[in-house]
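> okay, sequence plus prediction incoming.
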Amino acid sequence: MREFVLIALFCCSVCCSNETDNAGNPNNAIQDSNSSLAPDFTLLSTDFKQVSLSHYRGQIVLLDFWATWCKSCQEEIPIFIDLYDQYQDQGFEMVGISIDSERLKVVNPFIKKLGVNYTILLGEPDLMDKYNIVAIPTAVLIDQSGKIRKMFIGAQLEKPIYENELKKLL
């Protein structure tokens, strides 16, 4: 648990400053992946269901690692809501993974307030290691065969950044 708190504090200091314009932030990056298979996991959702990544095989998935206390994460969520609204009928799934240590106590009121319309899971510290997450927000784009195609490190505050990569897989 101590490791998880330290990782969360580091992530906060790297990506969750009080800046609202992250366009020039050198911590933001879009990385091509070596197309390795995304590590499977099973996590508890905010509606108390066990959800596995393998459940989404055959669909394009965007995993968003985030926290309620991360300002940049908060700024990205409306983009993800829009993407999910627009592409869910075309084989796209949006899945948020909260790394909040207080879990449901803070996550449920937060997602209700923002009107989050996609699945939110409660992350475990080892999952960040499996995905090599070094900062939040980080989003991982996974293709229909379960391979990681892109990693978006830091806030990407323009919908077309995600949309262009998503359309390549549709």
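Looks like it arrived, so ask away.
> can we go C-alpha only for contacts and neighbour counts from here?
Fine.
> so which residues of this protein form helices?
Assigned by DSSP state H, the chain shows helices spanning 2-15, 71-87, 104-114, 125-130, 159-169.
> any idea which of these is most buried?
Ranked by mean neighbour count, the helices of the chain are led by helix 71-87 with a mean of 18 (mean count of other CA atoms under 10 Å).
> tell me the centre residue of the chain?
Asp64 (0.4 Å; CA atoms, centre = their mean).
> that residue contacts Ile97, doesn't it?
Yes: if you go by CA atoms under 8 Å, Asp64 and Ile97 touch, sitting 5.8 Å apart.
> rewinding a little: residues contacting the residue nearest to the centre of the chain?
Taking CA atoms under 8 Å, 6 or more residues apart in numbering, we find Asp64 in contact with 94-97, 137-140.
> export those to TSV and append columns for neighbour count.
What follows is the contacts of Asp64, written out as TSV (neighbours: other CA atoms under 10 Å):
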residue	neighbour count
Met94	21
Val95	22
Gly96	22
Ile97	23
Pro137	27
Thr138	27
Ala139	25
Val140	23
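> of all pairs in these, which one is the farthest apart?
Spatial extent of the contacts of Asp64 (CA to CA) is set by the pair Met94 and Pro137 at 14.3 Å.
> okay, the helices of the chain in a markdown table with distance to Tyr56 next?
Listed next are these as a markdown table, based on distance: least, CA to CA, whole Å:
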| stretch | distance to Tyr56 |
| --- | --- |
| helix 2-15 | 27 |
| helix 71-87 | 14 |
| helix 104-114 | 22 |
| helix 125-130 | 17 |
| helix 159-169 | 15 |
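> hold the first one in mind and look at this next one:
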Amino acid sequence: MYKKITLGLLITAFIVGISFSKGVKPYNFSLKDENGKVITLESLKGNVVYLVFWTTTCGSCKEELPVVNRLYKKYKDKGVKFYAVVLDTKDLREIKKVKEDLNIQIPVLIGNRYVKSKYRVYGVPVTYILRKDLSIGKILYGTNDEKYLESLIQKFLKEKRDG
């Protein structure tokens, strides 16, 4: 019985922790992109930031990334910075091949275990949409409906919060 109560409390604490994270500033990463340029989260301030965490072997990610790519094409020049943070490889040839296979142009950041831990990525895909002041607007798990994602982007673009 105590095991069930303990497990229940742990699950509740995890869920409450996730819901309270909305509006909080996430970890200020410093990651290289696929071209070797270092990108920091802080450098993206003033934009809505769309981060999708993925792996090259994830079937759901291969469904989600083309959806995000369509949004990228539509909003990349309208105040939204998109990054696909890959977590299972640093091999640029492998990343390039997956991008070609999926026909996506989203810039890729090379993630690591530390960022994976800080962003609580326990499965993929995981999406963080950050407000212009870089606070967490929404965290989404799994694949998502394109219209819903676009409605979130539009909502955060309209906000006056820019830090």
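Now that the structure is in, tell me what you want to look at. Values in this document were obtained by computation on a predicted structure and should not be read as measured data.
> to Ser36 of the first structure, which of the helices of the first structure lies closest?
Among the helices of the first structure, helix 125-130 comes nearest to Ser36 of the first structure, with 11.9 Å by CA to CA.
> where in the second structure does that closest one fall?
Here helix 125-130 of the first structure aligns to the second structure at residues 113-118, judged by TM-score structural alignment.
> average offset between that stretch and the first structure?
Following superposition, stretch 113-118 of the second structure is found to deviate from the first structure by 0.8 Å on average (mean CA distance after the TM-score superposition for the first structure).
> who touches that stretch?
By CA under 8 Å, 6+ apart, the surrounding residues in contact with stretch 113-118 of the second structure are 26-27, 29, 87, 122.
> out of those residues, which are buried?
Among the contacts of stretch 113-118 of the second structure, those classed as buried by 16 or more other CA atoms under 10 Å are 26, 29, 87.
> what residue in the first structure is paired with the last one?
The equivalent of Leu87 of the second structure in the first structure is Ile99 (alignment by TM-score structural alignment).
> gap between that match and Glu124 of the first structure?
Distance from Ile99 of the first structure to Glu124 of the first structure, counting by CA to CA, to the nearest Å: 7 Å.
> ok, now Leu6 of the first structure?
14 Å.
> which stretch among the helices of the first structure comes nearest Gln144 of the first structure?
In terms of CA to CA, the element of the helices of the first structure nearest to Gln144 of the first structure is helix 159-169, at 8.1 Å.
> tilt between the closest one and helix 71-87?
On the basis of axes from the mean of the first three to the mean of the last three CA atoms, to 10 degrees, helix 159-169 of the first structure is oriented at 50 degrees to helix 71-87.
> okay, and helix 159-169 of the first structure goes to which residues in the second structure?
Using TM-score structural alignment, helix 159-169 of the first structure pairs with 146-156 in the second structure.
> go on, stretch 41-51 of the first structure?
Going by TM-score structural alignment: stretch 41-51 of the first structure matches residues 29-39.
> return the set of buried residues in that stretch.
In stretch 29-39 of the second structure, counting by 16+ other CA under 10 Å, buried: 29-34.
> ok, so of those, who is nearest Ile153 of the second structure?
Checking the buried residues of stretch 29-39 of the second structure against Ile153 of the second structure by CA to CA gives Phe29 as the nearest, at 21.4 Å.
> test my guess that the closest one contacts Thr40.
Yes: Phe29 of the second structure lies in contact with Thr40 (CA under 8 Å); the separation is 5.5 Å.
> which residues does Leu134 of the second structure contact?
25-26, 41-42, 44-46, 48-49, 163.
> change it to 7 Å
Residues counted as contacts of Leu134 of the second structure (CA atoms under 7 Å, 6 or more residues apart in numbering) are 25, 45.
> same question, Asn132 of the first structure
Contacts of Asn132 of the first structure by CA under 7 Å, 6+ apart: none found.
> again, only this time at 10 Å
Applying CA atoms under 10 Å, 6 or more residues apart in numbering, we find Asn132 of the first structure in contact with 126, 138.
> what do you get for the one 5 residues further on?
Under the criterion of CA under 10 Å, 6+ apart, the neighbours of Pro137 of the first structure are 11-12, 14-16, 28, 64-67, 70-74, 76, 152-156.
> ok, 8 Å please
Counting by CA under 8 Å, 6+ apart, Pro137 of the first structure makes contact with 15, 64-67, 70, 72-73, 153-155.
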